[in-house]
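>>> Pasting a predicted model and its sequence here:
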Amino acid sequence: MSEIERGRGVALWSQISGILASDILKGQLRQGEQLPSAQELAMRFNVNRHTVRRAIAALEQRNLVRTEQGRGTFVQEQTLDYVISRRTRFTQNMRNLNVDADIRVLEEAHELPPPPVARALGLDRNEYVYRVETLDRADGHIIDYSTSYFPAARFPDLPALYRRLLSVTRTLAEFGVADYERKHTRVSARLPDATTARVMQQQTSRPLLYVESINADTRGVPVQYGITRFSGDWVQLVLMADH
């Protein structure tokens, strides 16, 4: 039986979107629950799948659902409040949120940095850096994909140590950097490139929260330049007043 009304001047996709939104907000569709397939919804409302896809897109715009490539569409769970302050620490953030965190190293390299990275770290053009790519999960969900650059001369063989410790704080401490603070943060929203979308298992049409940062030791000398791409489906950035 159809739950939409034809001929009343309201687009069918909009009616379907409203019905599903109501089901979500009333809890009839629970957080994390998978929605019926586009074909099943098309049969339920007696419409074509294009109309259903437009309704789902409207729900995604309202951040009520998320679509995972190859899996389907799910009711959006509550986002994580990721705090950015002068002493931003991934592990501490996850501990404060009481979630199980997992860090995976995807790639590492010893290379000459792009000019913006060299400038951020205060390096000459011929000074090498270590680039470390990581993927972070919380409760099994991908929350960010990060690229970090460290001055290679100051931190010899850093990637091997980081792979063992899986903590920037503990890794830098091994090199005598007892503490460091966020010197600079820039936040923007960007569409992912094909590689980032593949790594984060999301569509290229869904924006990411793109965070560029510089961490410096207690003397103000940069020790890390980072680019972190946060999933907008799972993370809400909270900038603390001390930043």
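That came through, no problem. Numbers count the residues shown, from 1 in each chain.

>>> make it CA atoms for all contacts and neighbour counts henceforth
OK.

>>> who touches the closest residue to Glu77 other than its chain neighbours in this structure?
Leaving aside its sequence neighbours, Glu77 sits nearest to Gln31 (C-alpha to C-alpha, 6 or more residues apart in numbering; 4.9 Å). If you count contacts by C-alpha atoms under 8 Å, 6 or more residues apart in numbering, Gln31 has them with 24, 74-78.

>>> switch to 6 Å and redo it
75-77 (C-alpha atoms under 6 Å, 6 or more residues apart in numbering).

>>> Please, which helix or strand holds Leu135?
Using DSSP states H and E, Leu135 sits within strand 129-138.

>>> Give me the helices and strands touching that strand, please.
Under the contact definition 3 or more C-alpha pairs under 6 Å, 6 or more residues apart in numbering; DSSP states H and E, strand 129-138 sits against strand 101-111, strand 141-151.

>>> if we go to 8 Å?
strand 101-111, strand 141-151, helix 158-165 (3 or more C-alpha pairs under 8 Å, 6 or more residues apart in numbering; DSSP states H and E).

>>> so of the ones you listed, which one's packed in deepest?
Stretch with highest mean neighbour count among these: strand 141-151 (a mean of 22; mean count of other C-alpha atoms under 10 Å).

>>> In a markdown table: the contacts of Gln31, plus distance to Arg54 and neighbour count.
Below are the contacts of Gln31 laid out as a markdown table (distance: C-alpha to C-alpha, whole Å; neighbours: other C-alpha atoms under 10 Å):
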| residue | distance to Arg54 | neighbour count |
| --- | --- | --- |
| Val75 | 16 | 21 |
| Gln76 | 17 | 21 |
| Glu77 | 21 | 16 |
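
>>> Presented hereafter is structure B, for comparison with structure A:
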Amino acid sequence: MTRTISSDPLPLALPDPTHSFWARIAHEIADAIGRGVYAPGDRLPSEQHLATQYGVNRHTVRRSLATLGQLGLVRSTQGSGTYVEEFAVDLVLRKRTRYRQSLAQAGVRGGMRVLATSHEKADAEVAKALRLPVGKPVLHLVVLGDGGGQPLHVSDRYFPLPRFEGLDAYLQETGSITQSFDRFGITDYTRRQSRISARMPAAEVASHLQQPAGRPTLHVTSVNIDMNGEPIEYASAWFAGDRVTLTVDHGHDL
């Protein structure tokens, strides 16, 4: 089965600061951002200023800033300068993860929109997650999640058929997975697992998220189960790393 969107693994980490001057400068600027010396939205000193400060040429500084940009820490605007990215939304992953509820707790409004829908045969990955035989029919949705008027994530979501026939129409109507499940008599469900990694986005993912293709995303795969322990959804989602912080809360169900 051909996936609609995909990506390649990438370790989200700064280079070894002992490796080179540009790596050391990248570390020092990242540390300054982490300590609040440069707040979200602040303009960093100019390349020439930083070059003078560190005693290097502008090309070295430019490479340092490019690395920080790829990691989602800063953004460069031609003719204006380099700015610290704003980490606007903190989404909490819990046993009962609800997208709209997480947005509301972050003080942001948003929902989900169906970009594409299809009936497919479960490949090995999807079948394992949903505890189905390989080749069994599933509903495959490509979904865009927004918050505060910005795209926050795009995801491939799979639901067993025929149990969830028509869920795409309900999701398009309500903008909520939870409300859509309610139409099928599922009033409560929990998350069995979430796996988080950093990945470079495919071109289509970057386009949906309105971010540069060279900027990493946070990739989350998850499985939701009903109250009988039956898998009801497998999702593979890419979150915009410069707009989302993911917090895993092990202490609460709600």
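Nice, I can see it. Bear in mind that the values here come from a model prediction, so they are computed numbers and not experimental data.

>>> Please tell me how far the residue nearest to Glu77 of structure 1 sits from Ile56 of structure 1.
Distance, Gln31 of structure 1 to Ile56 of structure 1, by C-alpha to C-alpha, to the nearest Å: 16 Å.

>>> could you pull out the helices for structure 1?
Using DSSP state H, the helices of structure 1 run over 12-25, 38-45, 49-61, 90-97, 115-121, 158-165, 168-174, 194-200.

>>> Adding distance to Glu127 of structure 1, write those helices out as JSON lines.
Output for the helices of structure 1, formatted as JSON lines (distance: least, C-alpha to C-alpha, whole Å):
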{"stretch": "helix 12-25", "distance to Glu127 of structure 1": "54"}
{"stretch": "helix 38-45", "distance to Glu127 of structure 1": "53"}
{"stretch": "helix 49-61", "distance to Glu127 of structure 1": "44"}
{"stretch": "helix 90-97", "distance to Glu127 of structure 1": "28"}
{"stretch": "helix 115-121", "distance to Glu127 of structure 1": "8"}
{"stretch": "helix 158-165", "distance to Glu127 of structure 1": "15"}
{"stretch": "helix 168-174", "distance to Glu127 of structure 1": "19"}
{"stretch": "helix 194-200", "distance to Glu127 of structure 1": "27"}
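
>>> Which one of those helices lies nearest to Ile227 of structure 1?
Nearest to Ile227 of structure 1 among these is helix 115-121 (10.1 Å), distances taken as C-alpha to C-alpha.

>>> Which other helices and strands does the closest one contact?
strand 141-151, strand 222-231.

>>> Save those as JSON lines, and put in distance to Glu174 of structure 1 too.
JSON lines is the format used below for these (distance: least, C-alpha to C-alpha, whole Å):
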{"stretch": "strand 141-151", "distance to Glu174 of structure 1": "14"}
{"stretch": "strand 222-231", "distance to Glu174 of structure 1": "13"}
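
>>> Tyr210 of structure 1: which of these is closest?
strand 222-231 (4.7 Å).

>>> Which residues does the closest one contact?
117, 120-122, 142-151, 200, 207-217.

>>> need the contact list for the residue nearest to Leu171 of structure 2 when sequence neighbours are not counted.
Nearest residue to Leu171 of structure 2, sequence neighbours excluded (C-alpha to C-alpha, 6+ apart): Ser180, at 5.6 Å. Shown in contact with Ser180 of structure 2 (C-alpha under 8 Å, 6+ apart): 167, 170-171, 174.

>>> one more time with 10 Å, if that's ok
Contacts for Ser180 of structure 2 (C-alpha atoms under 10 Å, 6 or more residues apart in numbering) come out as 164, 166-174, 186-187.

>>> do the same with Leu165 of structure 1
Leu165 of structure 1 neighbours (C-alpha under 10 Å, 6+ apart): 159, 171.

>>> Could you report the neighbour count for Ser14 of structure 1?
Using other C-alpha atoms under 10 Å, Ser14 of structure 1 has 18 other residues around it.

>>> That one touches Arg53, doesn't it?
No: look at Ser14 of structure 1 against Arg53 with C-alpha atoms under 10 Å: they stay out of range, at 11.0 Å.

>>> Which neighbours do these two have in common?
Contacts common to Ser14 of structure 1 and Arg53, judged by C-alpha under 10 Å, 6+ apart, are Leu59.

>>> What distance do you get for the residue nearest to Glu77 of structure 1 to Arg66 of structure 1?
11 Å.

>>> And for Val105 of structure 1?
From Val105 of structure 1 over to Arg66 of structure 1 (counting by C-alpha to C-alpha), the distance is 26 Å.

>>> what do you get for Pro116 of structure 1?
34 Å.

>>> if you count what's nearby, which of those two comes out ahead?
Arg66 (24 against 10).

>>> tell me the contacts of that one?
Arg66 of structure 1 sits in contact with 32, 34-35, 56-57, 59-60, 72-77, 202, 206, 233-234, where contact means C-alpha under 10 Å, 6+ apart.

>>> Looking at the alignment, what corresponds to it in structure 2?
Aligned counterpart of Arg66 of structure 1 in structure 2: Arg75 (TM-score structural alignment).

>>> Tell me, how many residues neighbour the residue lying closest to Thr51 of structure 1 once chain neighbours are set aside?
Nearest non-adjacent residue to Thr51 of structure 1, counting by C-alpha to C-alpha, 6+ apart: Trp13, 5.2 Å away. Trp13 of structure 1: 22 surrounding residues under other C-alpha under 10 Å.
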